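*Asks:* Predicted model follows, preceded by the sequence.
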Amino acid sequence: MSDRYEYVPHRLLRRRVRDIASGIEGELMAVINENVSDAGVERWMELAYIRGASGREFTTSIANVQPA
C-alpha cells in the first residue's frame, strides 16, 4: 500500500473517551491507520486523534482508548 494513511471506522467516534496512558479525556475525532515507517521498514499503526478540553488534538494508540 503506497498511501501514508487511511481512516478507520470506530464505534467511539465523536464520543467522550479517555486515554488510559495519560488519563486525559476528550472527544474521539478520528482513527487513522498511519504509515509510521522509517529506515525502509514498512510499519502501520492505528492512531486515535482525541480533542481535549483545550481544543487541541493529540494522538495515542487506539489500544489506549476507552469510553469516559
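*Replies:* Yep, that arrived. Please read all numbers here as calculations on a predicted model, not as lab measurements.

*Asks:* Please make it C-alpha for all contacts and neighbour counts, starting now.
*Replies:* OK.

*Asks:* could you pull out the strands for the protein?
*Replies:* Remark: strands assigned in the chain by DSSP state E are 5-7, 16-19, 25-35, 44-52, 57-61, 65-67.

*Asks:* Now mean neighbour count too, for those, in TSV please.
*Replies:* Shown next, in TSV, are those (neighbours: other C-alpha atoms under 10 Å):
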stretch	mean neighbour count
strand 5-7	13
strand 16-19	20
strand 25-35	20
strand 44-52	20
strand 57-61	16
strand 65-67	16
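
*Asks:* one more structure, for comparison:
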Amino acid sequence: MNTVDSLGHEWDPRIGRRVRDIASKGEGELTAIVREKVSGNGDESMYARLAYIKAANGIEWSTAPDNIQVLR
C-alpha cells in the first residue's frame, strides 16, 4: 500500500492519468485513491480503499483500485 495522508488519500503514480475501470468499462482521469472508513470506532474501525475516476463529461464514480487499468 502507498503512503496515506491525514485525509486518507494515498499517493499513487496513476493519479492524473487516463484510466479504464475494468469493472464498468468506463474511462476517465484517476483523481484519487482514498481509504474510507466503512464501520467501527477506534481500533475496531474498518476501511475500504476506493479509486475515484472522473469522465470527460464530469461524472465521477468509485471503484476498487485493483480495477484500474492505465490507458496510453
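*Replies:* Cool, the structure landed. Everything numeric here is computed off the predicted structure, so don't read it as measured data.

*Asks:* Any idea what the TM-score comes out to?
*Replies:* Superposed pair, TM-score by TM-score structural alignment, normalised by the length of the first structure: 0.82. Supporting alignment: 63 aligned residues with a C-alpha RMSD of 1.5 Å.

*Asks:* Excluding chain neighbours, what is closest to residue 35 of the first structure?
*Replies:* Excluding its sequence neighbours, the residue lying closest to residue 35 of the first structure (C-alpha to C-alpha, 6 or more residues apart in numbering) is residue 44, at 4.5 Å.

*Asks:* hang on, I meant residue 67 of the first structure
*Replies:* residue 17 (4.3 Å).

*Asks:* quick one: contacts for the one you found?
*Replies:* With contacts defined as C-alpha atoms under 8 Å, 6 or more residues apart in numbering, the neighbours of residue 17 of the first structure are 25, 26, 27, 28, 50, 65, 66, 67, 68.

*Asks:* if we take those residues, which one ends up nearest to residue 9 of the first structure?
*Replies:* residue 28 (11.4 Å; C-alpha to C-alpha).

*Asks:* Map the closest one onto the second structure.
*Replies:* In the second structure, the residue matched to residue 28 of the first structure (TM-score structural alignment) is residue 30.

*Asks:* Leaving out the residues flanking it, which one is nearest to its match?
*Replies:* residue 53 (4.5 Å).

*Asks:* so what corresponds to the one you found in the first structure?
*Replies:* Match for residue 53 of the second structure (TM-score structural alignment): residue 50.
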